[in-house]
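Asks: can't give you the sequence, but here's the structure:
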């Protein structure tokens, strides 16, 4: 393994990645615009905060449902085709939302269906990455994608709000459909018609249920993959802090602006950490510091239980995100270790579990904050995450073991 990290120039020298990167960026922007525009549109027509929140939260719920179920298509069909269908279907559904007089509940249902195309799209894209990027390029590209995703999440919400304020939700939806169409054009012109992964996935392994659960069986039957996934999931217990951002700001006598800073601190740390890990650290160093960083990302929140000054809380949140960038090299290890024929389903399992862990952690934090002060809740989440990550680290595999291919019943 080379001790020199790949450069961004090395990564963008790969034509297929350039197209995948631009297409993914447009799709991410489209996802954010859809979430903002529809939440405004549904609230304007119904006056119901619950319906608006339900519309907004649909993108997360579809990962829990669609991750394991729909990622099968990304393993059974040519992945280029899955990407194209995902973009074109979302563009068509968003355009249908522009029909005048469409009912609120129909809008909510259409938003849910549109979001169902996101898991197979992202799983297919993640599965293609190890095939088109070799060596350290794959890890650096993962870091770049992570940085872009964090920035897009913040900028997309802000841009969507500005566009709605400047025009209308319908205008934003039209722009959203255009992003998906442009993404599809980039995929159609930039990716080969057939990829190696397509040949590896030509033979179905059994019933639909067997196909759906194959990803989970591959991951959890192998000690190495299981350890990778558990480390990723359990370290994300710290995102319980996002569930109490508003009451945490109120505990310090602050308002929405401070709550926004608290929510932005961790993603900002992840973005900075991603640059440092992929552009400064050598490949071997990344692997050596991965476990210490995972523990630090959780343990750094423990002092918040003592209610330090707000500036310290913001700093600790940022440091937690900075250390949390360990997930970038971890993701690369996971992607390379999964057999190509099951890669999309394995990524689907990883993402659906992540959404479930984050959602449950936020819900638990909110419930605990009904009786405990938010700083104590955040510190408690840091403690729980530190203990959980410590257990995984204690049994961390030293040697990569072969991944068994499950046999359908």
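Replies: Ah, there it is. As the structure is a prediction and not an experimental result, all values here were calculated from the model.

Asks: alpha carbons only for contacts and neighbour counts from here, please
Replies: Will do.

Asks: and residue 125, what does it touch?
Replies: Contacts for residue 125 (Cα atoms under 8 Å, 6 or more residues apart in numbering) come out as 20, 79, 83.

Asks: highest neighbour count among those?
Replies: Within these, residue 79 tops the neighbour count with 28 neighbours, counted by other Cα atoms under 10 Å.

Asks: still on that earlier bit, now, among the contacts of residue 125, which is nearest to residue 376?
Replies: residue 20 (42.7 Å; Cα to Cα).

Asks: excluding chain neighbours, what is closest to the closest one?
Replies: Spatially, and ignoring its direct neighbours in sequence, residue 20 is nearest to residue 187 (6.6 Å; Cα to Cα, 6 or more residues apart in numbering).

Asks: take a look at this one as well, against the first:
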């Protein structure tokens, strides 16, 4: 897996991702401490609102940012957004009012909503070989999971010698170093063959996404994964410290179990996907995650919870890590930023639904019903994916054009039939293919 780091461009991009993630992790810890300093016992309300603002920024800003991705060289766009994120983080230590927290979080996450999909869409152009790209996806998943473990530990160590406000300096440094690493390499910037209007550029990714059967299936899998993930992220502390009467350290251990399961799956996926297509892996993982939620309704002790969280982490990673392969196959290189932005926005819309729902259900009706509700949502998502994502899902699709002139270059090699011009090629939604073939 690590052999792909021999590619200098990818190595620098991966390093930029890791450094920015650690900086973001330090900011997360510091933000929690800042919220407590400003709001005391109402810190949970502040953090919950900040989380909602983050999701709103992700859902609303990502498609708009993608509209400009083909107007600006990708390297320039990524560097500029890193500098914006670093510049916003500079002001976080000087916050004195809660509304200032909300404003800065919106600006910071809006920049991330532009940065992350563009960054993700660049990797398949840097690593065109599918086997190498699959390993890059697993490395990225490992980086996210390791960050969730390393950042809190690093923050705890730093807090023994500095104040929490100083942690924001690590965030600033992380974004600026990330910008330097991106600036140190040349990045491909595929351009559309013809100019597009602002509406077309803003909605293009969503339209391609929702017209592609495998991506509609991915959206349903996103919902199933968000149902399980929201239960774990929102209610782990309630289960461990409220229901079992254990400590903060035990809560951290439970979340580490979830991350550990995710890392195990990420390590196993490259070799598994060399032999099996994405569909059975992702559908099976989504269904398994829902099964874990059903068993979770009967959880009665901490060791059982740890086992379930490891299994849930593995299912979550297996359901979502291969998604980059589907997005890569489903768009031309110049459309990938828009399609990755659509995945970014739509997947976070699933989280925006499940986060508050699972918290409200757990607080109002108890953990058992919250588990079962998330299991129901997950099962519905897995079932919808099974229905809308065809079992036969080849890249090359034979299809007929009845809407093009006979001298159109696109059908120069096509066979003329009574119904139109028939040919086969790797099929994606674009100007010549407005809908998916039904026959």
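Replies: Arrived safely, thanks for sending. A quick note: this is a predicted structure, and the numbers were derived from the prediction, not measured.

Asks: give me the TM-score for this pair.
Replies: Once superposed, chain against chain, the TM-score is 0.87 (TM-score structural alignment, normalised by the length of the first structure); 394 aligned residues with a Cα RMSD of 2.6 Å.

Asks: mind checking what the residue nearest to residue 20 of the first structure lines up with in the second structure?
Replies: Mapped onto the second structure by TM-score structural alignment, residue 187 of the first structure lines up with residue 182.

Asks: ok, its match - contacts?
Replies: By Cα under 8 Å, 6+ apart, the neighbours of residue 182 of the second structure are 12, 13, 16, 75, 78, 79.

Asks: relative to residue 180 of the second structure, how far out is the fourth one?
Replies: The span separating residue 75 of the second structure from residue 180 of the second structure equals 11 Å under the rule Cα to Cα, to the nearest Å.

Asks: thinking again about what came up before, out of the contacts of residue 125 of the first structure, which sit inside helices?
Replies: Here DSSP state H is the test, and these give 20, 79, 83 as lying in helices.

Asks: isn't the last one right up against residue 121?
Replies: Yes: under the criterion of Cα atoms under 8 Å, residue 83 of the first structure lies in contact with residue 121, with a separation of 5.1 Å.

Asks: just checking, residue 424 of the second structure is part of a helix?
Replies: No: read with DSSP: H, G, I helix; E, B strand; the rest coil, residue 424 of the second structure is strand and lies in no helix.

Asks: and it? What does it align with in the first structure?
Replies: In the first structure, residue 424 of the second structure lands on no residue (TM-score structural alignment).

Asks: setting aside sequence neighbours, what's the nearest residue to residue 424 of the second structure?
Replies: Nearest to residue 424 of the second structure is residue 398, by Cα to Cα, 6+ apart, at 4.1 Å.

Asks: surely that neighbour is in contact with residue 421?
Replies: No: the pair residue 398 of the second structure / residue 421 is not scored as a contact, 10.5 Å apart, by Cα under 8 Å.

Asks: mind checking the SS state of residue 397 of the first structure?
Replies: coil.

Asks: what separates it from residue 225 of the first structure, distance-wise?
Replies: 9 Å.

Asks: cool, residue 215 of the first structure as well?
Replies: From residue 215 of the first structure to residue 225 of the first structure the distance is 11 Å (Cα to Cα).

Asks: now residue 69 of the first structure
Replies: Look at residue 69 of the first structure and residue 225 of the first structure: by Cα to Cα, they are 20 Å apart.

Asks: wait, a helix at the match of residue 187 of the first structure?
Replies: Yes: according to three-state DSSP, residue 182 of the second structure belongs to a helix.

Asks: how about the helices in the stretch 1-150 of the first structure?
Replies: Under the criterion DSSP state H, counting those that start in this stretch, the stretch 1-150 of the first structure contains helices at 8-12, 15-46, 49-70, 72-76, 79-96, 104-116, 118-132, 136-166.

Asks: can I get the contacts of residue 182 of the second structure in JSON lines with distance to residue 312 of the second structure?
Replies: Below are the contacts of residue 182 of the second structure laid out as JSON lines (distance: Cα to Cα, whole Å):
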{"residue": "12", "distance to residue 312 of the second structure": "32"}
{"residue": "13", "distance to residue 312 of the second structure": "29"}
{"residue": "16", "distance to residue 312 of the second structure": "29"}
{"residue": "75", "distance to residue 312 of the second structure": "36"}
{"residue": "78", "distance to residue 312 of the second structure": "33"}
{"residue": "79", "distance to residue 312 of the second structure": "35"}
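
Asks: and which of those residues is nearest to residue 325 of the second structure?
Replies: residue 13 (18.3 Å).

Asks: now for that closest one: what does it line up with in the first structure?
Replies: Counting by TM-score structural alignment, the partner of residue 13 of the second structure is residue 20.

Asks: next: residue 126 of the second structure.
Replies: By TM-score structural alignment, residue 126 of the second structure lines up with residue 132.
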